[in-house]
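> what's the 3D shape of this:
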Amino acid sequence: MTASERSGSLTYLARLGFSRLAEADGLLDELETDAGVPRSAALEAAAHAADPDEALIGLTRLARRDAAVVRQARADPQAWRALWALLGASTGFGEFFLRHPAEVALLADAGPTLPSAGQMRESLLDSVDAVEGFASDSSEHAWVALRVRYRRILARIAAYDLLSASPVDEIAAVSAALADAAGAALEASLAVARTRVSGGVAGAGLFPRDQVARTGLAIIGMGKTGARELNYVSDVDVIFVGGADDATTAELGESRVVDIATRLAVQTMRGISGIEIEPPLWEVDANLRPEGKQGALVRTLDSHLAYYDRWAKSWEFQALLKARPIAGDETLAAAYVEAVQPKIWTSAARENFVDSVQRMRERVTEHIPAEEVAYQLKLGPGGIRDIEFTVQLLQLVHGLSDERIRQRGTLDALDALVAEGYIGRAEASVFSRDYRILRLLEHRVQLRHLRRTHLMPSRPDDLRVLARASGLAETADGIWSLWESVKREVRDIHVRLFYRPLLSAVAALSADERGLSTAQAHDRLAAIGFTDPAGALRHIAALTSGLSRKATIQRHLMPVMIRWFADGVDPDYGLLTFRRLSERLGDTHWFLRMLRDSSGAAESLSRVLSGSRYVGELMEWIPESAAWLDDPDLLRPRSGLALQEEARAIQMRHDTVDEAMRAVRALRRREQLRVAMAAILGTVTIEEVAEGLTTITDVTIQATLRAVRRDTVPPEDAALDFSVIAMGRFGGAELGFGSDADVMYVYRANGVDPQRAHELALKIVSALRTYSEDHRVPLDLDADLRPEGRNGPIARSLDAYAEYYRRWSLSWEAQALLRARGVAGSVKLIRAFMELADQVRYPASVDDKAVREIKRIKARVENERLPQGVDPARHLKLGPGSLSDVEWLVQMLQLEHAHSVPTMQTTSTLGALRAAEEAGIVATNAADRLAEAWRLASRLRSANTLLSGQTSDVLPVDRKKLDGIGRLLEYPPRSATAVEEDYLGTTRRARRVFEKLFYG
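Modelled structure (predicted):
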């Protein structure tokens, strides 16, 4: 071959995947010369090799050992493809064929189908000449024959796998075949063990043959073996059960039966994993037996059951989920599996079962060496264990009442969980695909050297081979990127499903709650707090009847949600509203999926619906708000800027004021609901509630003013300035649910005829009040704090306000201005009004007459404004030590000191109070008591509205309502008395401070 031809040849080798080009070129020459294998035939077959270099090296070594074997394989296309595939994917098979060249010829049997379990069992028993459970040979030669035959079968399975058009789709079939092969190997090894123990080999523990024949040893496959999900090289987890019929046990005694069975188990394990001429197959791991390594290797069935009844831990029942007879005494094995089944499926009812499973998964991750975490296919975050633990936990929790999901295999279990609605189709599809990918990668890294490993390669060359062997990528970077992507997907779904509170809640259900007759359910609902159990049963039936997926998921949710509703204030209303909400959302795919899969949405929904009619009524009109429960960020009050942008966008989309205001009212309802839900769930403080409600009201009034001004003021009068001034709790940004919005209206003519300006201002006010009305969430624009109160003009010019405050202003009007804040309209006009207000509300000095007048008015308010028949101590706004006391005291201190203490120049009640404390005007202890009373009264006032859906300033006497309010304030159940005592005690202490500082 010329240099040019040689260069071209090497280039072709590189295209085929060879990397050691010169070495490969020489070996191809050697094969052609010494073994008669044409270069073209070798290169054509190289396409089937994941690592052509290693395949060629292995083939050349084999030819040096026995060239005839290579020529024979070359003559059979099937054997030739299989040989290259095996040698290119596994140096381990290269070593096997080098030890046993004759096995290569049998690759012709590696056809398009996998060997059946029966074929493998028959072949392996034949390898030891087993007859009626005993091998003909008890020497080490029998074990060698067994191991060689097993590896022949393994090669056939691997060839099928490697030559498959889509290996990832064959994972289930290949893994099942590997598990069946392991069971067959154990059966054959047990046959040798029986011969050895019955006198074949000294030192094996000799017993009469008839006694050995009458002693049963059942081998139970656990883990991946039991689930028929075995790897190529993996520990085979087993449990040994010994026993005999009653006559044999009576004759020999139970201890001797167990002794014989133990000797059989020991010898069986040695046949598989002992050191012999032919290397061990895999480790037989019996550590899942009762008491683990410290426990007896073999127990009777009764001994096993006694242990599981008294001592077993939760993880042991999780392990038993995979238990399957794989070898030995079939009757005894079947009895064992049948006996443990009820124990497996009731284990989830054990106390803290879900927590223990979750913690066990975390411990597995914690014990991974730090340098291996990024490479762990099996144990690491996003690995195989995440999928398996998630599926097993779902099975164990729901399998107690649903036999249809009691599957051993992970993929079978996933299919069942999807079919029965316990997991979404999308999540299951991703889990199933990613599980197959992870298992395929695991298979290929184990095949490489036929060694037990679960680590991704780190070297680029090894990653390249893995990419070719798996068919999942073409390059090293490609296979690593796929691995990283799979890890992220798996971890995300695992965290969402494995830690969802619904699992703990379902596991905690009593047997009565899982399945009741109609009569029992009626009594149960009444017992746990439903006042109309018959109505509740109708709602439950409506939600769960039928064969639809929606009804299936509702059936899973109902037992838990019923308990959560019962834990709420009004279970009947909560269930009724949930039914209405479900009907409004219809077949919306995200709703039930969110309740089933979210980290807490179902419980949160139960809590808000059974705890608040205010929320329930709004959610019926805004059902999509349920989605907020799945995202904490969506339960935060939105910023004023975001709401302003949305409101402006609304007005740009609508041509008429009616259309625009319908959209603005919808915006306000939605945001009020958002804050209400956040308040009930405790994700916001009372200060954040007040700020959120104030911001919503600000934006609503701003949007309304823009809309009505555009509709009311003609272009020729556009110079008119008009502004809305917030007063009272609105001005102080201290609104609660159900609070009025106290306002004043101011205008400036700016060249418009004064009379015309006044008329336009009145039209704007009228339109503002009309279009801000909302029968669902009332917004009352209350202008009673304007000069002269209800007797004064509802709107004044800036000059008229200045003239009034200069000549006729009363002390209470200056006091009212302390919380004045511009919220809508002309910014210049607002600035000018606030400068005017500052002159009035922050005087350099306050005369004694004005102070006396404030005190007189306060006393009159206490005597005259309290509703007739209401206990003053229970009035949250006007009662002693309540909101009014704190606010009047703070406002009097502001009038007296804010001019000289600028930090007191704020519309915030608590802000001014803390500024007074810092200035030494109010003692810290006194300020704390006042602030505590103000906060508690504010919270109770809002909670009262949230509970009933109606505004009320009176602390209820009704114990159920009081308890409901307490629950919204995060008191434990049945805390009506505690709520009442806390409020009365807090306001008594605040009243003493108030009287000392206000009247003293």
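> contacts, neighbours, all on C-alpha from now
OK.
> in contact with the residue nearest to the spatial centre of the chain: list those residues for me.
The residue lying closest to the centre of the chain (C-alpha atoms, centre = their mean) is residue 496, at 2.2 Å. Contact partners of residue 496, counting by C-alpha atoms under 8 Å, 6 or more residues apart in numbering, are 597, 598, 599.
> quick check: closest non-adjacent residue to the first one.
Closest residue in space to residue 597, ignoring its immediate chain neighbours: residue 497 at 5.9 Å, by C-alpha to C-alpha, 6 or more residues apart in numbering.
> format the contacts of residue 496 as a markdown table; extra columns: neighbour count and secondary structure.
Shown next, in a markdown table, are the contacts of residue 496 (neighbours: other C-alpha atoms under 10 Å; DSSP: H, G, I helix; E, B strand; the rest coil):
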| residue | neighbour count | secondary structure |
| --- | --- | --- |
| 597 | 24 | helix |
| 598 | 20 | coil |
| 599 | 21 | coil |
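> I'd say the residue nearest to residue 597 and residue 600 touch.
No: here residue 497 does not reach residue 600: they are 11.0 Å apart, not a contact under C-alpha atoms under 8 Å.
> so what's in contact with these two at the same time?
Counting by C-alpha under 8 Å, 6+ apart, no residue touches both residue 497 and residue 600.
> the more surrounded of these two?
Neighbours were counted for residue 497 and for residue 600 using other C-alpha atoms under 10 Å; residue 497 has more, 23 against 18.
> would you mind measuring from the more buried one to residue 203?
Per C-alpha to C-alpha, to the nearest Å, residue 497 is found 53 Å from residue 203.
> buried residues, the stretch of helix or strand residue 343 belongs to. List them.
Per DSSP states H and E, residue 343 falls inside helix 330-346. Buried residues in helix 330-346, counted by 16 or more other C-alpha atoms under 10 Å: 330, 332, 333, 336, 337, 340, 343, 344, 345, 346.
> and for comparison, fold this next one:
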Amino acid sequence: MAKPATQRPKLPGVGRLGLVELTARDDLDRLGWNTDDYVELLWSLSRAPDADAALKALVRLADELGPDWAELNQALLTDKALRGRLFSVLGGSLALGDHLAARPQSWRLLTGPATLPGVDELRRTFVAEAEKATENATDTRSACLGLQALYRDHLLVLAGLDLAPTVENEPVLQFSTVGAHLSDLADAALAAALTVAVQRVCGEDTLAPVISVIAMGKCGARELNYVSDVDVIFVVDDASPDSLSVSTRVAGEMMRFAGDAFFEVDAALRPEGKRGQLVRTLESHVAYYERWAKTWEFQALLKARPAAGDPELGARYIEALMPMVWTACEREDFVVEVQAMRRRVEELVPAGVRDREIKLGTGGLRDVEFAVQLLQLVHGRNDDSLHVASTVDALAALSAAGYVGRDDAANLTASYEFLRLLEHRLQLQRLKRTHMLPEPDDDEGMRWLARAAHMRPDGQHDALGVLRQELKRQSMRVSRLHAKLFYQPLLESVGKQGFDAMSTEAAERQLAALGYEGPQSALTHLAALTGEGGRRGQVQKILLPTLLDWLSDTPDPDAGLLAYRRISEELGDLRWYLATLRDEGAVAKRLMRVLGTSAYVPDLLMRAPDVIQLYADGPQGPKLVEVDPDTVGRALVASAGRHQDPARAIAAGRTLRRRELARVASADLLGMMEVTDVCSALTSIWVAVLQAALDVVTRDRALKGGPPARIAVIGMGRLGGGELGYGSDADVMFVCEPNPGVEETVAVKWATTVAEQVRALLGTPSADPPLEVDIGLRPEGRNGPLVRTLSSYEAYYAQWAQPWEIQALLRAHRVAGDVDLGERFLLMIDKTRYPAGGVSAEAVQEIRRVKARVDAERLPRGADPNTHTKLGRGGLADVEWTVQLLQLRYGHEIPALHNTSTLQTLDAIGAAELLAEGDVAQLRDAWLTATRARNALVLVRGKPTDQLPGPGRQLNAVAAAAGWPGGDGGEFLDNYLRVTRRAKAVVRNVFGG
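This next block holds a predicted model:
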């Protein structure tokens, strides 16, 4: 039986070929591809990243070729390599499609083996073209056209090899090969541009300068992108003014020409940046780096490489400067500058596009590059094997030397190369510099990228789905490995796991570079945390790389690590603790930020550990701010009231207070609460504590038949104004009134006993922040009776009140005890603090005199008057005295001034136009700034203080605790001084001095 004839494949429909444009069938007809002879060719076209774009570009190319189209058409039918390269380029790069339309005969470059020339061959080709251009061209534009076309032709060949799928549907070229060839191509282009520039500037009459072009950045590391600025530094041999002038003109002309013909040349990495000289001698470079260079400039030099110009001068430049690179980590400000660089990189990317930015976004290329370069700087002085430029080579060297785990290095390299592949594809599309993925809902854009990157369906997802899954996986892997890169080898060093574990000395160097001032202690803490047996030790080993990374970005990672160890040891038996940190990243990250900033909160958390669970996000946002302070206050009073014994009752109240302090301080440090809300919450806690203590002592001291008197507690100062800070005492006065049938002396004696016990119980030493009840603002000060009756207060104020006592009454407010008695007390003192006709001129003058005396005498010995938050220039006292003086002068006329809150009274002052709107704004700004700073001081130091520290780690911590963006202590201090200086001018104007 005869075999059936082999059937020829039939022409598929355009839809099956991935052609969706309505003109696709007509375009195929124009090419003559409408017969079954072109089936195989059409299937090749369908594999292009964008088959429609490729088809349209082919039609343009055919039109430009005219009769020569037949030759290309025949070649496509017979040369699989050609059609794979050509279709991939036309479907993957609109810009190279335009280039082919302009130079249609360049298709021949994609035939045959299409090998990549070496750098020497490229340099000879480009320089020869440059020399020909300078001889024949009549203007700048025509001179660069030939070089521009040559450069695009070489990009065309590279892109053809890079984009074309093999049988296995994978890129032909390795990422490292592409980056290296693009760098070689850039070297040749720079050499050509330099040739043109020298000819134009020097001509036949002027001696050409000895100049070397040093490549920096990705070009220097031979890992260049398809489209990128090429960073360079110019170094010259002759320091004479005439030679420097000629060299500068040559460098400028070279940059301009290269920008027109090839790519932008950026010299901003030179000494002093864009403000510095464009060219310098080698000696000038050395002098600058020895004296003035910042850490980032040494980091940039890691990738320095002579690229064009005089090779001997370039070699001397590298030889002179590279030793400085490997000692940069010993600089005093190394850690501070590294942390600042990390923050600046993060701040460069708007939050709305962070997920699309594959270079600067979280888990992006810069994360890998920055981490690798930092490790090179840390260990490179002691290990010459790390003296390599490319990121991939450096990762391999770090792994081989034991500074990075082998698996981590391999995974990070794979992720880095994947992200660089996507970056290359995105740039090839239009030959534009970009690092931005298409919009998440741009399915067509993402599908094109998936096909250009040769994503293959996996059975569950098409190419687009695979790309999206891979992007998510790679970003998460980079973010995770970014932390492990630094810290996993450290954990292995303390546990001595593996034959290539990092040495103790290397571990200490690395910790020091990451911000730990006591690296030996840090290693001890790590050993203790990971040395625990069983589940706890294993979970800590998983957690610590990420936790240490977060801690390193806090103002005091040493204190944070110690606090974390103490908390972990204290709470180790609570199963939820490590599980929460492991499973809820937000909780762990926020905890590290708090521990690395505050000495106030860790002790509270150890005694109120359930607050850590509030670090999580709830349905309405962070749980830390879902709590109502008034509800907490009522719960505190009720909890204390359940105990008959006063000491146990106060202990119960302290427990809830401790929890609330930990909650408020944590929310404050994490930027979840405004300073006014913090002050209000802290006041609410104090009010509840006073009410609880008064209730339990009154009940305990009640005589047969009940208490002999009613007692009210009047809040004074910041307690009365609802503006307490973390370090504030409670300024109070006690007022009593005998119950019916009780003699006044008996009532007062009993009330005094109650008040004394309240003060004693609250003042009992404790591990918690103190509860000091200050009674110094009562009549006659510390020499007066502790408790008075309402009538006694009224008689005293009517006859004996001093101006300072009247001023103090402006902030009096009932906070605890009998409501009716407290309200009647306030009505009574209104006659004193807001008298009809206003306070006397003599009283106002006395207030001014006392204020001048306070300014001169009250500041503590050795305090800086510019940065003392309470008594310093434009500080809290200045603002509050100014507000109170205006209340004394105008309170009888303006009822809105009858307010104990400084900020609310300032609003009333502005509304009444007693001060200009700008003056009111400056006083408000100063009060808020000083209050934030004062609260931050307590949070950072763990104890009350009013003096801002000088520049250094502690000031940075105060800045971070006060919510200053970036936690830069210098900027925070500058702002504080500026704000308070302006406020002081207003204060002087009001006080007349």
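> now what about the TM-score between them?
After superposition, the two chains reach a TM-score (TM-score structural alignment, normalised by the length of structure 2) of 0.54; 605 aligned residues with a C-alpha RMSD of 4.5 Å.
> re earlier: translate the residue nearest to the centre of structure 1 into the numbering of structure 2.
Residue correspondence to structure 2 (TM-score structural alignment): residue 496 of structure 1 is left unmatched.
> kindly list the longest helix within structure 1.
helix 686-712 (DSSP state H).
> that one maps to which residues in structure 2?
The aligned range for helix 686-712 of structure 1 is 675-701, by TM-score structural alignment.
> return the distance of the matching stretch from the chain's centre.
Using C-alpha atoms, centre = their mean, to the nearest Å, the mean C-alpha position of stretch 675-701 of structure 2 is found 38 Å from that of the whole chain.
> count of neighbours near residue 874 of structure 1?
Residue 874 of structure 1: 21 neighbours (other C-alpha under 10 Å).
> name the nearest residue to it, ignoring sequence neighbours.
Excluding the flanking residues, the one nearest residue 874 of structure 1 by C-alpha to C-alpha, 6+ apart is residue 955, at 5.1 Å.
> with residue 698 of structure 1 instead?
residue 823 (5.9 Å).
> next, the one you found: secondary structure please.
Of the three states, residue 823 of structure 1 takes strand under DSSP: H, G, I helix; E, B strand; the rest coil.
> one more: residue 784 of structure 1?
Under three-state DSSP, residue 784 of structure 1 comes out as coil.
> who are the contact partners of the equivalent of it over in structure 2?
Under the alignment by TM-score structural alignment, residue 784 of structure 1 pairs with residue 776 in structure 2. For residue 776 of structure 2, the contact set (C-alpha under 8 Å, 6+ apart) comprises 731, 782.
> repeat that with 7 Å
residue 782 (C-alpha atoms under 7 Å, 6 or more residues apart in numbering).
> how close does it get to residue 858 of structure 2?
Residue 776 of structure 2 is 16 Å from residue 858 of structure 2, by C-alpha to C-alpha.
> check residue 627 of structure 2 too.
Residue 627 of structure 2 is 39 Å from residue 858 of structure 2, by C-alpha to C-alpha.
> also residue 532 of structure 2?
When distance is defined by C-alpha to C-alpha, residue 532 of structure 2 is 53 Å away from residue 858 of structure 2.
> got it, and residue 359 of structure 2?
Note on residue 359 of structure 2: its distance to residue 858 of structure 2, by C-alpha to C-alpha, is 55 Å.
> those two: who's more crowded?
Using other C-alpha under 10 Å as the criterion, residue 359 of structure 2 and residue 858 rank with residue 359 on top: 21 against 12.
> touching, that one and residue 367? I think so.
No: the pair residue 359 of structure 2 / residue 367 is not scored as a contact, 8.2 Å apart, by C-alpha atoms under 7 Å.
> would you map the strands across structure 1?
Shown for structure 1, the strands assigned by DSSP state E span residues 216-221, 236-243, 284-285, 298-300, 324-328, 721-726, 741-748, 781-782, 795-797, 821-825.
> counterpart of the last one in structure 2, which residues?
Strand 821-825 of structure 1 lines up with residues 813-817 of structure 2 when matched by TM-score structural alignment.
> tell me the counterpart of residue 888 of structure 1 in structure 2.
With TM-score structural alignment as the criterion, residue 888 of structure 1 matches residue 881.
> so what's that match closest to, chain neighbours aside?
That would be residue 851: by C-alpha to C-alpha, 6+ apart, it lies 7.7 Å from residue 881 of structure 2.
> counterpart of that neighbour in structure 1?
Matched by TM-score structural alignment, residue 851 of structure 2 corresponds to residue 858 in structure 1.
> what distance do you get for its match to residue 865 of structure 1?
From residue 858 of structure 1 to residue 865 of structure 1 the distance is 10 Å (C-alpha to C-alpha).
> pretty sure residue 253 of structure 2 is touching residue 198, no?
No: the pair residue 253 of structure 2 / residue 198 is not scored as a contact, 8.3 Å apart, by C-alpha under 7 Å.
> more neighbours: these two, which one.
residue 198 (22 against 19).
> pretty sure the more buried one is in a strand, no?
No: assessed by three-state DSSP, residue 198 of structure 2 does not belong to a strand; its assignment is helix.
> so where does the closest residue to it other than its chain neighbours fall, helix or strand?
Leaving aside its chain neighbours, residue 198 of structure 2 sits nearest to residue 250 (5.8 Å; criterion: C-alpha to C-alpha, 6+ apart). Here residue 250 of structure 2 sits within helix 241-261, counting by DSSP H and E.
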